[in-house]
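Asker: predicted model and sequence below, questions to follow.
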Amino acid sequence: MKLRRTSVAIATGLALSLALTACGGDKSDSGSGGKKITIGIKFDQPGIGLKTQDGKYTGFDVDVATYVAKELGYKAEDIEWKQTPSSERENMISNGDVKFIAASYSINDKRKARVDFAGPYLLAHQDLLVRADDTSITKAEDLNSKKLCSVTGSTSAQNVKEKLAPKADLQEYGGYSECLTGLENKAVDALTTDDSILAGYAAQKEHQGKFKLVGLKLSDEFYGVGLKKGDTKLREDINKALEKMKSDGAWEKAVAANFGPAGYKNEPAPAITEKG
């Protein structure tokens, strides 16, 4: 009988110890008592959103998202970055995989049918990247006899194909880095997306001197922060954060740090238009 009571006491003590350990684990998940935020970015866009070989995250979108998260009450170590392919952005927001997305995410009516946006926070223009020695492509119409690359789900390639060069041979790859490899290997003749993204690639050390921007402004691309449809409070809070980022100089600092080395001529910070 005495042995049974001792066993029960030991079991009870062990269970209590495990419970306390579990509670302690919850509290140590992050610097703010376990509170985390998951943010979608690109992992393969130098200057915009890039996961480096040593596991760090860099780029203008990363700086914007980190600033916004801070204004929402999260420290940098509270952020869980999630890779966000262009074709999956709406699904990831709708499914609750991310709190919001800052991933060179151009605002348009088709996307607004499924998600809401805050911002915009950057105005980019669609352009073409070609090999440095290529003189055959100086305008969009020159793509009619060429192989044009962009990523699946991007609006850029469709814009060229439907409006500017209907006879272009469109090649859609999973990521911009794949398009760049194809461009270098002459599997494709041009890569199209926003000039900010193209400038980031062209400025990388391993690519310097190999490619050039044609210098076209084929469209206006207003980058917004994507969030779940109907979450007006979050949109309002993000807009306030973006306004503060512009007013305190952090926006200009991020532009200079991420685009300056490429000689990218950015537009001024756009006015906030996506409101309730």
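Answerer: Good, I have the coordinates.

Asker: every contact and neighbour count from this point should use C-alpha atoms.
Answerer: OK.

Asker: report how many residues lie close to the nearest residue to Gly96 once chain neighbours are set aside.
Answerer: Using CA to CA, 6 or more residues apart in numbering and skipping residues adjacent in sequence, the residue nearest Gly96 is Lys228, 7.8 Å away. Per other CA atoms under 10 Å, the neighbour tally for Lys228 reads 22.

Asker: how about Asp61?
Answerer: Using other CA under 10 Å, Asp61 is surrounded by 30 other residues.

Asker: just checking, it touches Ile39?
Answerer: No - between Asp61 and Ile39 there is no contact under CA atoms under 8 Å: 10.6 Å.

Asker: identify the contacts common to these two.
Answerer: Taking CA atoms under 8 Å, 6 or more residues apart in numbering as the criterion, Asp61 and Ile39 both touch Ala102.

Asker: the spatially closest residue to Ser177 that is not a sequence neighbour: what's it in contact with?
Answerer: Residue nearest to Ser177 in three dimensions, not counting chain neighbours: Asp44, with 6.7 Å by CA to CA, 6+ apart. When contacts are counted by CA under 8 Å, 6+ apart, Asp44 is found next to 50-51, 175-177.

Asker: run the last query once more with 10 Å
Answerer: 50-52, 83-85, 175-178, 197, 201 (CA atoms under 10 Å, 6 or more residues apart in numbering).

Asker: alongside the first one, take a look at this:
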Amino acid sequence: MRKRMTLLAVVAVAALALAGCSGSDSGTTGSTDAGSTPTAPFEVATDVALTGSPTFDAMTERGSVKVGVKEDQPGLGYLDAATGERTGFDIDIARWIAASLGFSEDKIEFVAIPSANREAAIVNGDIDYYVGTYSITDKRKEQIDFAGPYFVTGQGLLVAADNSDITSEKDLAGKTVCSATGSTPIQNIRDNFPDTKTVEFDTYSQCVDALKDGSVDAVTTDAAILIGYAAQEPDVLKVVGEPFTVENYGVGLPKGDDALRTFINEMFTNGGETWTAIYDATLGQSGTSVEQPAVDQY
């Protein structure tokens, strides 16, 4: 039987988030026309009208969408090197947005961008929007805007399966913790855990490799991401403790593009059934569900 979950339960369920689908329709402007993948819970909109969005104008002139993503996060944003298939909750949220704007799968260019380079990629126009475990913060909002939030999680810890020294964030003194450069988790460790050593890499998968070879004692980022890694190698890795922050995931957008931000927020608000279908096919594979968060119409 399905049930709604708290933040802690979301983290536990994310271990099963290793499947993908594609998604979108609700909240579009104009008629719709079937044109997505057979499993997608959305259709590609046609005759989309979005006045006042320079980002949308650039997409339309180019005839395609450039989306910044992660590709090393199982269940959220993952690229299978063997098949070339992209799967995960964030990937399907990105597809949903593109479809609502009138762009089919073959018109989407996914661009893998490290955490430290996300704001620069948006500001420089290298991508049209970014969907990839991107926590909304006031500091980031000085350079860019966010639509959403579309998901809520919290910072956690990944350690070796045989590690008995670290059971929560209270055990980090004197330990070495790894996270991605430019991420909110690494900044939180620096600010609030002064006795903890930090190591940074461009990607979380590099941190996981360092954990497995013993170079670091723990990896920290959003718990939903860490559970995906632990699920791949349960005999090698485990997640310990409970989330010790609250992270609101948003869609990164060029600053000042209020028309696009409002469009995507309305898509989220009006597209509850589509959001749920995307979640159920990815992070919700256990048969449980979560409440879709309300957007912040700032």
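Answerer: In hand now; what should we look at? The model shown is predicted, which means the values in this text are computed figures rather than measured ones.

Asker: quick one on the thing from earlier: to which residue of structure 2 is the residue nearest to Ser177 of structure 1 aligned?
Answerer: Here Asp44 of structure 1 is matched to Asp72 in structure 2, going by TM-score structural alignment.

Asker: quick check: the aligned residue for Asp133 of structure 1 in structure 2?
Answerer: Per TM-score structural alignment, Asp133 of structure 1 is aligned with Asp162.

Asker: same deal with Gln208 of structure 1?
Answerer: Under the alignment (TM-score structural alignment), Gln208 of structure 1 maps onto Pro234.

Asker: may I ask you to confirm that that match belongs to a strand?
Answerer: No - counting by DSSP: H, G, I helix; E, B strand; the rest coil, Pro234 of structure 2 is not found in a strand; it is coil.

Asker: so it sits against Ala161, correct?
Answerer: Yes - counting by CA atoms under 10 Å, Ala161 is a contact partner of Pro234 of structure 2 at 7.4 Å.

Asker: so which residues of the stretch 151-276 of structure 1 form helices?
Answerer: Counting by DSSP state H, counting those that start in this stretch, one finds helices in the stretch 151-276 of structure 1 at the ranges 155-159, 176-184, 195-202, 232-247, 250-259.

Asker: now mean neighbour count and distance to Glu77 of structure 1 too, for those helices, in a markdown table please.
Answerer: Formatted as a markdown table, the helices of the stretch 151-276 of structure 1 follow (neighbours: other CA atoms under 10 Å; distance: least, CA to CA, whole Å):
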| stretch | mean neighbour count | distance to Glu77 of structure 1 |
| --- | --- | --- |
| helix 155-159 | 19 | 33 |
| helix 176-184 | 19 | 28 |
| helix 195-202 | 25 | 26 |
| helix 232-247 | 18 | 19 |
| helix 250-259 | 18 | 19 |
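
Asker: ok, which of those helices comes nearest Gly224 of structure 1?
Answerer: Between Gly224 of structure 1 and the helices of the stretch 151-276 of structure 1, the tightest spacing by CA to CA is seen for helix 232-247, at 10.0 Å.

Asker: what angle separates that closest one from helix 250-259?
Answerer: For helix 232-247 of structure 1 against helix 250-259, the angle by axes from the mean of the first three to the mean of the last three CA atoms, to 10 degrees is 80 degrees.

Asker: which residues does the match of Asp133 of structure 1 contact?
Answerer: By CA under 10 Å, 6+ apart, the neighbours of Asp162 of structure 2 are 235-238.

Asker: and Gly102 of structure 2, what's its match in structure 1?
Answerer: Aligned partner of Gly102 of structure 2 by TM-score structural alignment: Gly73.

Asker: sorry, slip of the keys, the one I care about is Ala120 of structure 2.
Answerer: Ala120 of structure 2 maps onto Asn91 in structure 1, by TM-score structural alignment.
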